[in-house]
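J.: just a sequence and a predicted model for now, questions to come.
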Amino acid sequence: MPETRNAPTAGLPAFEELKFRGDPLADAVIADLVRSGKTGVVNEVLAHFRDNDQPVPADLPESVRRYLVVTDVPPEWADLDRVAGAYEFFVDDGVHVASVLSFGAMVNCYAQPRPSRVLSLTHRLNQPHRRLSETSQFVLNMMGPAPFGAGGAFVPTIQKTRLIHAAVRYFITRSGEWDPAADGVPLCQQDMLGALLIFSVQVLDGMRRIGITVTEREAEDYYYVWRVTGAMLGIPADAMPETLAEARELNANVVEATYGPSPEGIELTRNLLRLYETMIPGKAFDGVAAAMVRQVVTPEVADWLEVPRSRSWSRVVGAGTRLMRLLERSEDRSRTATAVLDKAGSLLLGGSVRTLTNGQPTALTIPAGLREKWLATGVCPAQRAPSRAEPETR
């Protein structure tokens, strides 16, 4: 069915209006669970609800069951053949996507003062490992050959994420520490749309900054997968740009205009950099993570968030970027070049697999088909997939 649109794809007034919109469908579920005192039971049941084709658990409150059924399918306008077309991009560059998202997109999110304040109010400033793990798993599930179809795990991931966002809205709104008239809705649709553009448009820009070649077709397909994902996360379809060109325009003219310094953003970035330093072995490499962040984000954002400067590491990272561009040109012809190029991209995602959460290993699950292809080329950051018997660490 052709997609219909009835609102402008860009423009400050429309974007500003989104600041006062939540997610009525998910918000109603959380309100019902709080009233009935069943949040603990739902958390326990949903912890085992992981696959797209898994039946909705029977032992759930009716409001949750209805929500899971209604949000189980992508929007009517979604072209799943086009979604599948992005899989080859993920096979070739999925590790780089995850790395740039971690080094750049997460930091750009911290350049948004209001969402950073939300994180501070949920007491997650000192849990960068958890946010990195959750974000990495979300993106890995998106990279499957049919992320919205049978055999994947992306739909339950989206459904749970949407409920988590609704829970945050519920409790922050009632905390007495948030002024809805001035600040809008916590984790509003403006924040969601901004995050979508950061994870799509800005990741593509960041990949190019470190020397990764992305064709326009690959970029369009990558953005399209995110647009379908955004619709399933509850972002109004008419608020999302239809084309990558429109998305770039909205990102440049509106989303980046929300960037600025904040105490919360600075602390979030500082804690994230500390985490990266623990993931890169040896004190001799301290400073390389900050230099990578400065390579991927703009100098203004890096300065706002007080990302440390290092002339020596900046020169090394800059030289590495130039080397990456040279290696990319020979990637299809040289197995050695491919190995060197992809090893750099797999370091951070491999670190995410080994990150500790409350003393327990965080097991990221890589889609089976993607994992096999990454293993075949020697770039898979996890050498085995966790079994279904292993507990999910959150």
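T.: Perfect, thanks for sending it.
J.: hey, let's count contacts and neighbours off CA atoms from now on
T.: OK.
J.: find the centremost residue of the chain, please.
T.: Nearest residue to the geometric centre of the chain (Cα atoms, centre = their mean): residue 135, 4.6 Å.
J.: this is the other structure I want to compare:
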Amino acid sequence: MTPTRFYYPSPGFSIYWKSGNGKKLAEKLTGNFPAKAAIEQFIPRLFETDELADRVIREVYQVHGFKQADQWITQLLDGEKGKDVPESLHQIIIQITHKPSWLNPEWLEKGAALCRRSGSIGLMVLRNYCLMGGYESSAINKPLVFTGALKKGAAKRLTETTEFWVRIVGENAITSTQNGLKECLKIRLMHAYARVSILDEGKWRESDWGAPLNQWDMLATNLGFSIIFLDGIRKLGMKPTQEEIRGLFHFWKYVGYLLGTPESYFPESESEAIRAIYAWTITQAPADEDTLALALALTLEPLDGPFPDKNWQKKLVYKTHLGYNWYFLGKASCETMQLPKTIWRIFPPIQRFFVNLGQPFVHLSTKSYQRSVKRNRKAQTKVVNAYLESHGRKTITGR
């Protein structure tokens, strides 16, 4: 069965690849884009879900409650034997704590280090390219609408996404049971809980949208953190090395594996990633009213939220983010999502110029590289912690 959300070629994303920023991204592709027939082979993934995580929700959370479930998870991650723990929870803990044979700690850390080295630039890319760009797809955002994301406000999702990203890219964080693994399990079960809740409500139309939070959409989200993130930091003047790029894709393959997506789905090179994100984007249906509502909510988030606290600062941040939106997404996408034009579109190219000037000094020596990672990570956590504090959230510590 082909759901109606499969729309080839996508009217919005076709422009991105032909004349928008995607055209420059396509220049890094080795060979040709996949044809329609090849892309259609991925349609079954729209109906695939993380069945093990769904079982945990139904057998653990819905039966024993959140408090007991969280207590068991803490015990199991600490290496203790939880009493009367359901088998599905045992299985998911075994899965995430198992180190796959393909996992390379050196590549893992190089990818995480690139994310830390991106500093506040990386945060801008995540918010204004990866997150806002994803809103143009009406289908992938349907679960957000069903779970009440609009009513909860854009700040909640932005805070959760940014906090997750910053925590797991910390030095050696992703392999720690008390940090990266725990964070990934939390997000994985959050996705499963949303999926099970949506399906139990009985209003989801699988023939239109596929399964909620399906494996192809999960892959697309992961690609946002890898290939789109890479494209974004380059657009702002950073020059990642080939080792960093290889590490970035390795890192997000492992994160995707921890989040419950089959490891074979993930690209291991930039060219493979471009093909994968093309195949997903080029089949997306046109933007709809939910797209506009989500985009508007994220746009107004600086004005509506507690951070920053002064009105002039709120207006400045609001206009700055819009400038990045227009720079990353281009005219067609921003007009589709009805994002206001702003003179601040001139700021990212200026920033790119100065960031580009400093890149040769980053790679002068191992010490200079390490200083750059440390300095930018400090700036990164400073920005995030100020935001988290304003929302009453626990701040991030560590490197």
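T.: That came through fine. Since this is a predicted model, take the numbers as computed values, not measurements.
J.: now the TM-score, please.
T.: Scored against TM-score structural alignment, normalised by the length of structure 1, the superposed chains reach a TM-score of 0.78; 349 aligned residues with a Cα RMSD of 3.2 Å.
J.: follow-up on the earlier one: how close does the residue mapped onto the residue nearest to the centre of structure 1 from structure 2 sit to residue 69 of structure 2?
T.: In structure 2, residue 135 of structure 1 lines up with residue 161, judged by TM-score structural alignment. Separation of residue 161 of structure 2 from residue 69 of structure 2 (Cα to Cα, to the nearest Å) stands at 23 Å.
J.: what sits against residue 277 of structure 1?
T.: The contact partners of residue 277 of structure 1, taken as Cα atoms under 8 Å, 6 or more residues apart in numbering, are 285-287, 289.
J.: next: residue 245 of structure 2.
T.: Contacts of residue 245 of structure 2 were listed using Cα under 8 Å, 6+ apart, and they are 111, 230, 269-270.
J.: now structure 1: which of those residues match?
T.: Of the contacts of residue 245 of structure 2, the ones still in contact in structure 1 (both residues aligned by TM-score structural alignment, their matches' Cα atoms under 8 Å) are 230, 270.
J.: which of the contacts of residue 245 of structure 2 count as buried?
T.: Burial by neighbour count, 16 or more other Cα atoms under 10 Å: within these this picks out 111, 230, 270.
J.: closest to residue 123 of structure 2 among those residues?
T.: residue 230 (12.2 Å; Cα to Cα).
J.: make JSON lines from the contacts of residue 245 of structure 2 and add secondary structure and distance to residue 337 of structure 2 to it.
T.: Listed next are those as JSON lines, based on DSSP: H, G, I helix; E, B strand; the rest coil; distance: Cα to Cα, whole Å:
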{"residue": "111", "secondary structure": "helix", "distance to residue 337 of structure 2": "32"}
{"residue": "230", "secondary structure": "helix", "distance to residue 337 of structure 2": "23"}
{"residue": "269", "secondary structure": "coil", "distance to residue 337 of structure 2": "31"}
{"residue": "270", "secondary structure": "helix", "distance to residue 337 of structure 2": "28"}
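J.: coming back round to it: the residue nearest to the centre of structure 1: which element?
T.: Element membership for residue 135 of structure 1, per DSSP states H and E: helix 128-142.
J.: in that helix, what counts as buried?
T.: 128-134, 136-142.
J.: then stretch 310-330 of structure 2?
T.: So for stretch 310-330 of structure 2, counting by 16+ other Cα under 10 Å, buried means 314, 317-330.
J.: swap in stretch 238-245 of structure 2?
T.: Here stretch 238-245 of structure 2 shows 238-240, 244-245 as buried, counting by 16+ other Cα under 10 Å.
J.: before we move on, what about stretch 358-369 of structure 2?
T.: Residues 359, 362-363, 369 are the ones in stretch 358-369 of structure 2 that count as buried (16+ other Cα under 10 Å).
J.: what about the residue nearest to the centre of structure 1, distance to residue 29 of structure 1?
T.: 23 Å.
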